[in-house]
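[1] just need the structure, nothing else, for what follows:
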Amino acid sequence: MTHRFGRYELTPLVDGVFSTSSEVLIHPAGESARAAAIAKVGPKISIVVNCFALAGEDGLTLIDAGTGPSWGEALGHAPAAMAKAGIAPEAVKRILLTHLHGDHALGLFDGDKPVFANAEIVVPASDFAFFGDEAKRETVPENKRGGFAITATLKRLYAGRIRTAAPGEVMPDISLIPLPGHTYGHSGYLLEGGAQPLLFWGDALHLAGLQSADPDLGLAYDLDSALAIHSRRGVLERAANEGWLVAGSHVEGISRVERSGQGYRLARTD
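    Here you go, the predicted model:
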């Protein structure tokens, strides 16, 4: 299904579904709040993994690239979704990465070759600087170091085609919005120019219902959980105030953010 937003035609691309134990849930209020969240979802959680294609006057742009074949058969389906939508990898002009985690960036690589032979890779400058600095590796728990290897491979396979982006406009009607915490340079992309702006917020939320109702609920994948909460609360409030539509790497569809009690809710619009 495609959607028109100003100068761009949007096609969502589903890479697959990531399943894991609900033990990854965390909560700053302590074990009772964490246990209550786990009781709501059960022993396992399933999280959709999305990418997005934007077709405009200046060619094809992707937001994130999925996992490639690295994370098993349940994932890595973005190339098939692209083919179904008539998108050839060589036709992609640029890829806007929200951050340098595997489910967003490993789809850039086909073994030791780049998947996108003609694409510029746009990376949030803060994420690229952090994961590109090997001296920072020891400051990160071992199970959260994947971004360093991804960045090293990105530098090698896409040399000369990487552009780091600061907050602000990265291409016509699209601006980078910093949302740090999940990674230090984690960012969203705000698409304007249509009747309603649309924010692609990356991993600001992984669990649409639970985390919109309780933005303090997080997942163990965050590098800085307190900062991730601050970003999540901030973006939910800003989207509600500004009337932004939102789409995410791990939430289904396009929604608007509505206040609900002490939290928020996502109301599907597509």
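
[2] from here on, just use CA atoms for contacts and neighbour counts.
    Fine.

[3] quick one: the strands in the stretch 151-270 of the chain, in order.
    162-165, 168-171, 174-178, 187-191, 198-200, 218-219, 245-248, 251-260, 263-268 (DSSP state E, counting those that start in this stretch).

[4] rebuild these as a markdown table, extending it with distance to residue 1 and mean neighbour count.
    A markdown table is the format used below for the strands of the stretch 151-270 of the chain (distance: least, C-alpha to C-alpha, whole Å; neighbours: other C-alpha atoms under 10 Å):
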| stretch | distance to residue 1 | mean neighbour count |
| --- | --- | --- |
| strand 162-165 | 29 | 17 |
| strand 168-171 | 24 | 14 |
| strand 174-178 | 21 | 21 |
| strand 187-191 | 18 | 26 |
| strand 198-200 | 16 | 24 |
| strand 218-219 | 30 | 23 |
| strand 245-248 | 14 | 24 |
| strand 251-260 | 10 | 18 |
| strand 263-268 | 15 | 18 |
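
[5] wait, which of those strands is closest to residue 122?
    Residue 122 lies closest to strand 162-165 among the strands of the stretch 151-270 of the chain, at 4.8 Å (C-alpha to C-alpha).

[6] just confirm residue 118 is within a strand.
    No - assigned with DSSP: H, G, I helix; E, B strand; the rest coil, residue 118 falls outside any strand and is coil.

[7] next, the buried residues of stretch 145-155.
    By neighbour count on 16 or more other C-alpha atoms under 10 Å, the buried set for stretch 145-155 is 145, 147, 148, 149, 150, 151, 153, 154.

[8] quick one on the thing from earlier: mind checking the strands of the stretch 151-270 of the chain for the one nearest to residue 77?
    Of all the strands of the stretch 151-270 of the chain, it is strand 251-260 that lies closest to residue 77, at 15.8 Å by C-alpha to C-alpha.

[9] what's that closest one in contact with?
    Residues outside strand 251-260 that contact it (C-alpha atoms under 8 Å, 6 or more residues apart in numbering) are 47-50, 205-208, 213, 236, 239-240, 243-247, 264-270.

[10] ok now it, how far from the chain's centre?
    16 Å (C-alpha atoms, centre = their mean, to the nearest Å).

[11] got the angle between that strand and strand 263-268?
    Relative orientation of strand 251-260 versus strand 263-268 (axes from the mean of the first three to the mean of the last three C-alpha atoms, to 10 degrees): 130 degrees.

[12] I'd like the structure of this one too, to check against the first:
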Amino acid sequence: MSALLPGAPGRRSLIAAGLGSALLAALPRRAEAAAPMTGLRPPEWYRTRLGDFEVTVVGDGDLDLGEPAAGFPAHPRDDLTQLLRANFRSTEKLVLPQNCFVVNTGRQMVLFDTGVGYTRPFGPHTGMLLANLRAAGIMPEQIDAVVCSHGHIDHVWGIIGGDGKPNFPNAQVFISRADFDFWTDEQRASAQGWIGTFVQGARRNLLPVRDRLAFVEDGKEVVPGVIAVSAPGHTVGHTAFMVQSGNAKAMFIGDLAHHEVIMLRRPQIEFAFDTDSKQSAQSRLRVLRMLAQERIGVLSYHFAFPGIGHVAAEGEGFAWYPLPWGVAL
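    The predicted model follows:
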């Protein structure tokens, strides 16, 4: 056999090159075509600890309330736009998450608020509570107590399912008497506009569980580790709840503040769905000052998911400091 030319590959190199080419040809090729978008929303739940309690946040989906100015009609539009833009939020629409909290005290599973339920009045990406509970490993029949901050559409409409049966068959339901009486008043069910709609839905969800319903009272224990804190104005009986395990404290604030920018930076702002906006602002100021001064954790229903953090006094209002993921309250 004639010698190979200088600089040409040797026999072994040629054999290796041939084998390498064959192996490369046999390997699956990297996909070069774009994959279709799934459009699927991932399960929305998050878990942390509060003292000896385990806290699971379960999303019910986002409420799209449209143009921000519609939610705060008495407030200068320019100020709302400036606030939102400065905080990198949409100036075109107001989107509020729904963060339902499950607190496992070791003795009981306590669910705070229930979302909009099966009717999904805000579209197909709401009413996700039951699916996300199961994704988090919590079955509806494990819930011992359903604690309601107030009787609005996005807080109590998830109590009863589409089959007319309770979604949480073993749970006692808690709400203030003032809110129960107001939102189940038959005469208000025929009222024009959103109030009539809210009353009809509250009656559909609260009346079927009347025999297992108990009324909360300001300063009184609801279940061990949970104390009711009256914060009226958004509704006549709106209630927040202090959750305490040992020295660890956090307050579920319900609708004390709907948005971590607008309603913390401008705590006296009036919200379109308040029953008494002036009273609501006073409740908001009182509770937020206490939470800031005492450095108590916040479990927020409508702040950006998972809605856990702290508030601090800043300027004329308050600033929101989300809890880092993986950190216990």
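
[13] just give the TM-score of the two.
    Once superposed, the chains reach a TM-score of 0.91 (TM-score structural alignment, normalised by the length of the first structure), with 266 aligned residues with a C-alpha RMSD of 2.0 Å.

[14] distance to residue 200 of the first structure added to the buried residues of stretch 145-155 of the first structure, as CSV?
    CSV is the format used below for those (distance: C-alpha to C-alpha, whole Å):
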residue, distance to residue 200 of the first structure
145, 24
147, 21
148, 24
149, 25
150, 22
151, 22
153, 25
154, 22
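
[15] taking those one by one, which sit in helices?
    Mapping these onto helices (DSSP state H) picks out 147, 148, 149, 150, 151, 153, 154.

[16] how about those in CSV, adding distance to residue 75 of the first structure?
    Shown next, in CSV, are these (distance: C-alpha to C-alpha, whole Å):
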residue, distance to residue 75 of the first structure
147, 19
148, 22
149, 20
150, 18
151, 21
153, 20
154, 20
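
[17] which part of the second structure matches stretch 88-95 of the first structure?
    Aligned by TM-score structural alignment, stretch 88-95 of the first structure corresponds to residues 139-146 of the second structure.

[18] going by neighbour count, which residues in the matching stretch are buried?
    Of all the residues in stretch 139-146 of the second structure, those buried under the rule 16+ other C-alpha under 10 Å are 140, 143, 144, 145, 146.

[19] what residues are up against the third one?
    When you say that, I think you mean residue 144 of the second structure. Taking C-alpha under 8 Å, 6+ apart, one finds 108, 109, 110, 111, 170, 171, 172 in contact with residue 144 of the second structure.

[20] compare those with the first structure and list the overlap.
    Of those, the contacts whose aligned counterparts also meet in the first structure (both residues aligned by TM-score structural alignment, their matches' C-alpha atoms under 8 Å) are 108, 109, 110, 170, 171, 172.

[21] on that earlier part again, in a markdown table: the strands of the stretch 151-270 of the first structure, plus distance to residue 135 of the first structure.
    A markdown table is the format used below for those (distance: least, C-alpha to C-alpha, whole Å):
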| stretch | distance to residue 135 of the first structure |
| --- | --- |
| strand 162-165 | 20 |
| strand 168-171 | 28 |
| strand 174-178 | 23 |
| strand 187-191 | 23 |
| strand 198-200 | 31 |
| strand 218-219 | 26 |
| strand 245-248 | 31 |
| strand 251-260 | 34 |
| strand 263-268 | 39 |
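
[22] so which of those comes closest to residue 33 of the first structure?
    Shortest separation from residue 33 of the first structure across those is recorded for strand 218-219, at 11.2 Å, computed as C-alpha to C-alpha.

[23] against the second structure, where does the closest one fall?
    So strand 218-219 of the first structure sits over residues 270-271 in the second structure, by TM-score structural alignment.

[24] and residue 226 of the second structure, what's its match in the first structure?
    Residue pairing (TM-score structural alignment): residue 226 of the second structure is matched to residue 174 of the first structure.

[25] for residue 2 of the first structure, see how far away its match is.
    To residue 2 of the first structure, residue 174 of the first structure is 18 Å away according to C-alpha to C-alpha, to the nearest Å.

[26] residue ranges of the helices in the stretch 151-300 of the second structure, please?
    153-156, 177-183, 194-206, 262-265, 277-293 (DSSP state H, counting those that start in this stretch).

[27] deepest of those, which one?
    Comparing the helices of the stretch 151-300 of the second structure by mean neighbour count (mean count of other C-alpha atoms under 10 Å), helix 153-156 ranks first with a mean of 24.

[28] for that helix, which helices and strands make contact with it?
    Helices and strands touching helix 153-156 of the second structure, by 3 or more C-alpha pairs under 8 Å, 6 or more residues apart in numbering; DSSP states H and E, are helix 194-206.

[29] the helix it packs on vs the first structure, average distance?
    Taking mean C-alpha distance after the TM-score superposition for the first structure, the mean distance separating helix 194-206 of the second structure from the aligned residues in the first structure is 2.9 Å.

[30] element containing residue 131 of the second structure?
    Using DSSP states H and E, residue 131 of the second structure maps to helix 129-135.

[31] what's in contact with that helix?
    With C-alpha under 8 Å, 6+ apart as the test, helix 129-135 of the second structure has contacts from 43-45, 58-61, 100, 114-115, 117, 139-140, 158.

[32] turn those into JSON lines, including secondary structure and distance to residue 26 of the second structure.
    Below are the contacts of helix 129-135 of the second structure laid out as JSON lines (DSSP: H, G, I helix; E, B strand; the rest coil; distance: C-alpha to C-alpha, whole Å):
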{"residue": "43", "secondary structure": "coil", "distance to residue 26 of the second structure": "38"}
{"residue": "44", "secondary structure": "coil", "distance to residue 26 of the second structure": "41"}
{"residue": "45", "secondary structure": "strand", "distance to residue 26 of the second structure": "42"}
{"residue": "58", "secondary structure": "strand", "distance to residue 26 of the second structure": "46"}
{"residue": "59", "secondary structure": "strand", "distance to residue 26 of the second structure": "46"}
{"residue": "60", "secondary structure": "strand", "distance to residue 26 of the second structure": "47"}
{"residue": "61", "secondary structure": "strand", "distance to residue 26 of the second structure": "46"}
{"residue": "100", "secondary structure": "strand", "distance to residue 26 of the second structure": "51"}
{"residue": "114", "secondary structure": "coil", "distance to residue 26 of the second structure": "54"}
{"residue": "115", "secondary structure": "coil", "distance to residue 26 of the second structure": "53"}
{"residue": "117", "secondary structure": "coil", "distance to residue 26 of the second structure": "52"}
{"residue": "139", "secondary structure": "coil", "distance to residue 26 of the second structure": "47"}
{"residue": "140", "secondary structure": "helix", "distance to residue 26 of the second structure": "50"}
{"residue": "158", "secondary structure": "coil", "distance to residue 26 of the second structure": "54"}
